[in-house]
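S.K.: predicted model, plus sequence, below.
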Amino acid sequence: MKYFRWFLKLLIIGILSGAVIIFAGYFYYSKNLPDVTRLKDVRLQTPMQVLSSEGELIATFGEYRRLPLKYEDIPPVVINAIIATEDSRFYEHFGIDPIGILRAMYIGLKNHKFSQGGSTITQQVAKNFFLTPERSVGRKIREIILAIRMEKELSKEEIIALYLNMINFGSRAYGIGSAAYTFYGKQAKDLTLSEAALLAGLPNAPSAYNPISYPEKALSRRNWVLHRMLNQQFITQEQYDEAISEPLNVGYYVPKIAFSAPYVAEMARQFMYDKFGDSAYTDGYKVYTTISKNNQIAANNAMHEQIINYDMRHGYRGPEKTLWQPAEKAWNNTEIAAALTNYSCYQEICPAVVTESNTEQAKAILNDGKTVTINFDGVKWARPFISDNQQGALPTTVSSVIKTGQLIWVKQQNDIWMLSQIPVINGAIVSIDPENGAIKALIGGFDYNISKFNRATQAIRQIGSTIKPFIYSAALDKGLTLATVINDAPIMRSNAGSEVWRPKNSPAIYAGPLRLRIGLSMSKNVMMVRTLRAIGVDYAAKYLERFGFPHDNISRNESLALGSASFTPLQVARAYSVIANGGYLITPYLINKIEYSEGDLIYQHQPEIACKDCLIESSYKNENAETANLDNVEKVAQSNEQEEPEQEKLRAEDNMLLPRADIPFRQLINPDGTVNVDKTTISKQDEPTYAPHVISNEVAFLIKDALKSTVWGDRDNQWRGTASRSRSLGRHDIGGKTGTTNLSKDVWFAGFAPHLMTTVWLGFDDHRRELGRARQNIYNDKAPTTGEAGGNLANPIWNNYMQQILKDVPEESEIKPASIISVLIDKKTGLLAPQPNSHSIPEYFIEGTEPTKYATKEVGTKVTDEQGVTSELF
C-alpha cells in the first residue's frame, strides 16, 4: 500500500505537471498566431487574366495556375478521393488525428528526425496558409493549435474547399480546378472516377507522380487511390473494376489564348503592376480591355500580310547562318537539332537546316525534326537583296538560292513550303473609337517575341504629309475656305548665309493655282507651305496643340508644313479623332473594367465622350471671314497678329499614358493596401463627361469632307487623291490622309470610317534606313520600280483592315452642322459659278465665308465679268 500511495502521488503530480506543461506550451506557442477567421475571406494566389471587350482571353500573368472553385462546384468524387487518400477520418476528428500524430512521433523518434507529419487536411490548410514548411516540434504544435481553432470557426465544407483550391498538383497547377484543366483539358465537374483518383494522388509528391513525366508511377498511384476509395466504401467493386482498367489519357493543356495581342497584354500588365505591385499577379484580377477580337485579328492579318509582301519585294538577304559548306562533311541530325534549339518560330516563319539542294528542289529539317521539301515555286521570289533601293535578277534554280548546310527560314503557304526570312521593317496600328477613345485594336510591331518595343505608343516618328489636315484646319479657322485658290508652283527661299530651301511636290508636278480641297487631297507640298506662310508658323504650331500633339514635338519653322514634327501613332490617331468626331479631344483608353477573382467589379472606366448630339452654339467664331475670298492668299497673313478666339483650356497630356494616369484607384485601395471590393465604392457617374471642344464643328466637318476627297477625288475624275486605293471599299463615308517623309523613312495612313479611326505606320527602327524602291510585281523583271510611300504601303493595310471590319456595317451619311451651306462654285477660280455646267461644282462653306463674287467667263479672246462688261484678253 505504501508503494501504491507513492505511485498514485507520482501519477497525480505527473498529470498535473503535464497539464501545466501543456497549458504553458499552449500559451507560449499560441502567442502571435494569426486569426483563423481570415480564412473566410482568404485570397488565393490566382493569375491575372487580360481579356478582350467580349471576355475572350488575351493573356495570363502569374506563376500559379489556379481556377478557384466554390464547394458546391467541386464534384463529390473528387472530395471522396482526396479524403480517402489524405485524411480518412476527416469528418470525425476535431482538427487533429491522435493516431496519425502518435504514428508520426514514433517514426520520428525511431529515425531521429520527423519525416512524417501525421497531418489532417485541416492541419495541412493551417500549415500552407499560416506557417513555414520547416519540420520541428514547435511548428507542429502551432499547426495543431491552428487546426483546432479552424475546426471551431470553419465548417468541414469550407476547410475541404480551401484545401482543394490551395494544394499543388504539379506542372504549375494549383487547386483542383486548374489541375483538371492542365491534365485533362476539362472542368472539375466533368472529371471521371479514374481521373479524380489520379489527381487525388498527386499532392503527396507532385513531381514524382507527374503523369506526363512518369506515367507508370502515376498509374500505380492512381490505382492505390482507387483501392483506398474501395476500402473506405466510397465506390463499389464494379466502379473500381471499371476505373482501374482505364488508361491515363492525360495531356498538358494551357489556357487557350483566343487571339494574339501581346502588345495590348503588356500594356495592361504594366498598368496593373503600377497600381497593385506584385499582388497584380496573384490576386486573380480580370482585366477587361477595350480591344475587340474581330478588330485585333483583322489588324494582325493586314499588318502581317503587308510586311511580308514588302520584305519579299525587296529581295532575299541570304541565310541566317551557314553551318557547313557543301563540300564539307554534313552534320548529323543530333547536331542539327542542337543548332535549331537556339531559334524559334515567329509568325509561322520557322527555322530549318538545308540537308539537300539541287536545281529543282531542296530538303530541310525543321526544329521539330520534320523534313520538308522546297520546290522552285517556293524560292522564285528570292531576288538577291542589294540595297533598300535595288534588287537583283529573279533566280532560275533552287540551288542558286539555298545551299546545303544553310540555316534558313521557311513557312508553309497553301500546302507549299516556301523560303522566307524574318522581316526587318516594322509597323504599328492603332484603331480607336473616335467618340469615346476606346482602343479597338493595337499592334506595336511585327512580332512581340522579336522586339517588345511598342511602336504604337513609344515610337516618335516624323509625320510627313499626315500633318496637313491639322494645318489646313488652322487655315479654315483663320479665314480660308476649301475653295480658296493657292498657287501650286515651285518655291525657293534663300537667306543670306543659309542653304537654299526648295520644298518640292512628290511627284514633282506643279499645276498652278488650285483650290485648297484639291491641294489637301493631292497632298501638294508647296501649297501647304504657302498656306502656312499665310496663317503664320506660330499660329499653326499653337493650333496643333488643340489636337493633343505635345508642345515639345512640334517644330516651329516652315518645315512644319511638310511634316517635320514627330509623334507616336497613338497621338496621330487621337488627333485625327478630333476631325472624325466633330471637334472633341477624346482621351484614348485601354482598360474598360477590372473585376476581382470572384467577379466583384472594382473599377469601371468612365470615358470622356464627344458630344455630337449636344445643342451647343460653337464658341469658335470665324473672326477673319473677310479674308476668305481674297484673290491673293498671302494677304491672309495680315491678320496673323490678331488674337485667336478664346478656347477651352486643355489638360496637359503631352506625355499621354494608357490608360490615363489619373484613374481614381484610390477609391479601390484601403489604407492598409488591400483592395476594397465593396461595389458601393466604385466611382459612378449618372451624367456623361464630355471631352474638351477644341475646334469648331464646322471646321471639323469641312476637313472631314475634304479628306473624303483624298479617296474619291473629283466627281468627273479630273484628279485623284492620294488615298484613291481606298475606293476599293466602295464606300463614301470613309476618308483619310497618306504621309511619306523625306527619303521615305516613315510612311503613314490615318483614316476614318463609321465609329472608327485608324492610324497605320511603317518604317525601320534604324532611322537611317529608307523604305526604298522595288517592283510591285516581284515576278516581272520588266516591271518598273516604285518608291515605297504612304499610298502604296500604309494605305493598303488600312484598306485590308477596313474591308474586314466594315463588311456588315451599313454606310452612314454625314450630318452637317446647321451653319454649313453648299454653294455652287467655279472649279478653277473658287468663285461663285453663274450657272451649273461642267466647270462648276458644289462646295461647302461656313455660312458667311462663301464667295460673293462670280467667276468671269471666257468667250474667244474676250472675257466678260459679272456686270456684263467685256474686254480683250490680248
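M.R.: Right, received. Where do you want to start?
S.K.: use CA for all of it now, contacts and neighbours both
M.R.: Fine.
S.K.: do a quick rundown of the helices in the stretch 351-500 of the chain.
M.R.: In the stretch 351-500 of the chain, the segments counted as helices under DSSP state H, counting those that start in this stretch are 468-478.
S.K.: mind checking how far the helix ranked longest in the chain is from the chain centre?
M.R.: Ordering each helix of the chain by length in residues (DSSP state H) puts helix 2-29 first. Remark: helix 2-29 is offset 70 Å from the chain centroid, using Cα atoms, centre = their mean, to the nearest Å.
S.K.: also this one, for the comparison:
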Amino acid sequence: MANPQAGGTGARRTPLQAFLYWGTVIGVWGLIFLVAFLAVFAIDLPDVSKLNDVTRQPSISYLDRSGALIAVRGSQYAPPVDLEKLPEYVPEAFLAIEDRRFYWHPGFDPIGIARAGVANVKAGKVVAGGSTITQQLARNLFLTLDQNWRRKVQELILAVWLEIKFSKKEILALYLNRVYFGAGAYGIEAASQRYFNKPASKLTLGEASLLAGMMKGPSRYSPVSAKERAARRATIVLDEMVRTKAITPEEREAAVKTPVRVSAVLANQRAQYFTDWMDGQVRALVGEPTEDLYVETTLDLPIQAAAEQAVRAGVARNKAAGVQQAALVALDAEGRVRAYVGGVDYSESQFDRASVAKRQAGSAFKPFVYLTAMEQGRNPGVVVVDEPLKIGNWEPRNYDGRFAGAMTLETALAKSTNTVAARLANEVGTGNVASTARRLGISSKIQLDPSMALGAVEVSPLEMAQAYAPFSNGGFRARAWGISRIRTASGKVLYDHNIEKRGRQSVIGSPALPYMNQMMRTVVTGGTGTAARVPGFDIAGKTGTTSDYRDAWFVGYTGGFVVAVWTGKDDNTPMRRVTGGGAPAQIWKGFMGQALPRLKAGPIPGGRIAPPEPENQGPIDDILSGIGIGGEEPPEPQPRAPTPAPEPARPPEEVPF
C-alpha cells in the first residue's frame, strides 16, 4: 500500500499543531466578526467630542411683583464639584452601592453582569442590573433611555472608550457631577443644595447615603416624597459601606442615630401651587422655551407667606373637627392674583384645590341670587317671610329647621335664610341668576334646578374670588390673571400683559352695587360671618356651607381686594359641623389681619344708598320640593383672637433611618 503522506502532501499535523492552526483561524475570523459586530453598533454612536458640554432643558424663573424669586422650573445644574473637596465618604457611598469593583474593571464588570443574570433568571424578571458607574456615565452622557440590545452594546463600547480616555478619578468626578437626583437636580452639588440647602462639601455621612441610595430610582427613593423608603435604602448603603470597609460599624451606628433634615422644597422654591398654575399658561403663551425665561408675576411674596401661614394654622386649629384641606385665592381690583394657596402642604399633595378642584358653593352662591333681585328693582329693605316653601317636589329647609317669619332681604342674606333665597331665585328666574353669575366671573357649569339658589353649583375658589371682585372694585369685571411679562435671559420680551390689556367692563351698576355691599357688610357685622371681622377695616362677604358639612366657604372683600377661602376634605366626606362662619372665616381673618396693613386698602367703593322704606313683598306661590343645600349656622360669639405674628420659616423635615 502507498504511503498516504507521500507525493509531497506533507506530514500529518500533530494535535498541538492542529490546535494552533485552528485556533489561529477561529481567532482571525472571530476578530473579523468582532470588528464587524462593533462596526455595526458603532455606526450611529453619538459624538463624544463635546463630552464637557452641558445640554439641559431651559429653565423658567418665576418672579413676584417686586422682582423677588419665587421658584425655578426646569433642570438645575450647579458648578462641577471638585472630588478632592468632598468628604471621603461621599464618593465611597456611591461606589459601595453602585460599583464595588470600580477601580479594577475595564469599564464593565463581568462578575457583576453574571451575578445580575443569575438573580434575574431566579426571579423570572429583571430584579438586578450589572451596569458599572462607567456604563451609567456613558448612558447619561451619550445615550437615550431605550431598553434594547443596540443601546446596551453601545453603552459597553462607550464605557471602554471612557476608561481609555480618562482616569478612574476623572470618571468618578464626571459621574457625580452629571448623574440625576430627581426634582430637576443634576449633579451632587445641585442635589445637596436641593435636598439639604448646603454645599456638597458639607454633606454628612447620613446625607451622602441618602443621595447614593437614590441612584436606584430618584423618584421612588426621594427623601421628600418617600421618606421611609429612602431611609431604608440609605441604611442598606451604610451596610454596604461597612462591608467594603469604607466606614467602621461605629460610624454606621452614629449615622443611623442622627436624623437627616431634608428640605421639602428649595429655599427659593415657594408658592408651588401658584407656579404649577403659571407653568401651563407660560407654555400656552410662548410655547416650549428654547432658552432660559423670566416670568414676572403678580404674586406678592410677603402676602403669599401670610396666606400659607393662615391656611396651615386654620387647618391645624380645626383638625379635630375634620378639616383636612383648605385653599385660598386673593385678587386685587384688577384681577391680579396676589396670593394663591392650593392646599395645606405641597410636599404631601400637589393637587391644586385653588383652581382645579370644583366644590359646591353652598350659601356663598346666594349673592348672585340677591344681586339679580336688586337689578330687578328690589332693595335691602324689602320685607319677605321666612315660612315653609315648596317648589315642585323640592322643599328647602333652614339650617336650624325653624322659620323666623317676616324679615328684610338684608336680614335674610345676613342670616343666610334658605327659604328666602329659594323663593327669590324662583321669582327672578334661575336662568337669570345663572346669567348674573356668569357675567361676574363664574365659568363652571351652572344647573338651573331650584336648588342652585342654595349653592348646588360646583365652582373653584379662583372662580369665586373673581366673581366677588366686582363687589369690591366698583362693579367692574376682574378676570383673575398672574403673568405680567415673559422675557428671555437676554432681555427679549415675549409677552406683556399691558399690551393686551383691554378696557374695564362694568358688570354691576347702581343702585344694585351699593345695595349688595350694604347687605354683605351686615353678614360680617351681625350675620353668619362675624368671625371674619378685622377691626378698623371696611369688610363685607358671605359664608357658605353645603349639605352634611362637606364644604365650608368664606368669600370676603374690602376696597379693591377680595379673598376666597374653602375648607373640606379631598374625598368629599363630611366634616363635623364646620360652617363657613367657622374655619374659613378664621383663616380669612388670620390672613387679612396680616395682609391689610401692607395693602393699605381703602373702603369698599360705591358708597352707601339709603333704601326706601321697608315694603312687604307679599305672598309667593308654592311651585316646587327636596332638601336644603346651603343653610348656615346662626353666628356664635367668637373670641377675639390677636393678629398672629409672622410664622418663622418652616424647619426642614427629618428622615429617620
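M.R.: Done, it's in. Being a predicted model, the structure only gives us computed values, none of them experimental.
S.K.: can you list the buried residues in the longest helix of structure 1?
M.R.: Within helix 2-29 of structure 1, the residues that count as buried by 16 or more other Cα atoms under 10 Å are Tyr29.
S.K.: same question, stretch 727-746 of structure 1
M.R.: In stretch 727-746 of structure 1, counting by 16+ other Cα under 10 Å, buried: 727, 731-741, 744-746.
S.K.: and Ser61 of structure 2, that one's in a helix?
M.R.: No - Ser61 of structure 2 is assigned strand when assessed by DSSP: H, G, I helix; E, B strand; the rest coil, not a helix.
S.K.: so where does the nearest residue to it once chain neighbours are set aside fall, helix or strand?
M.R.: Using Cα to Cα, 6 or more residues apart in numbering and skipping the chain neighbours, the partner closest in space to Ser61 of structure 2 is Val72 (4.4 Å). Using DSSP states H and E, Val72 of structure 2 sits within strand 69-73.
S.K.: that older thread, roughly how far does the residue nearest to Ser61 of structure 2 sit from Arg261 of structure 2?
M.R.: 22 Å (Cα to Cα, to the nearest Å).
S.K.: kindly report the same for Glu84 of structure 2.
M.R.: From Glu84 of structure 2 to Arg261 of structure 2 the distance is 25 Å (Cα to Cα).
S.K.: now the helices for the stretch 51-200 of structure 1?
M.R.: With DSSP H, counting those that start in this stretch as the criterion, the stretch 51-200 of structure 1 has helices at 76-86, 98-111, 121-130, 137-153, 156-166, 176-184, 193-200.
S.K.: so which elements touch the fifth one?
M.R.: What that stands for is helix 156-166 of structure 1. helix 121-130, helix 176-184 (3 or more Cα pairs under 8 Å, 6 or more residues apart in numbering; DSSP states H and E).
S.K.: looking at these, which is buried most?
M.R.: Among these, helix 176-184 has the highest mean neighbour count (mean count of other Cα atoms under 10 Å), at a mean of 25.
S.K.: mean per-residue distance, that one to structure 2?
M.R.: After superposition onto structure 2, helix 176-184 of structure 1 lies on average 6.1 Å away from the residues it aligns with, using mean Cα distance after the TM-score superposition for structure 1.
S.K.: the residue nearest to Glu56 of structure 1 when sequence neighbours are not counted: how many residues sit nearby?
M.R.: Take Glu56 of structure 1 and drop its neighbours on the chain: the residue closest to it by Cα to Cα, 6+ apart is Ala258, 5.9 Å away. Applying other Cα atoms under 10 Å, we find 15 residues neighbouring Ala258 of structure 1.
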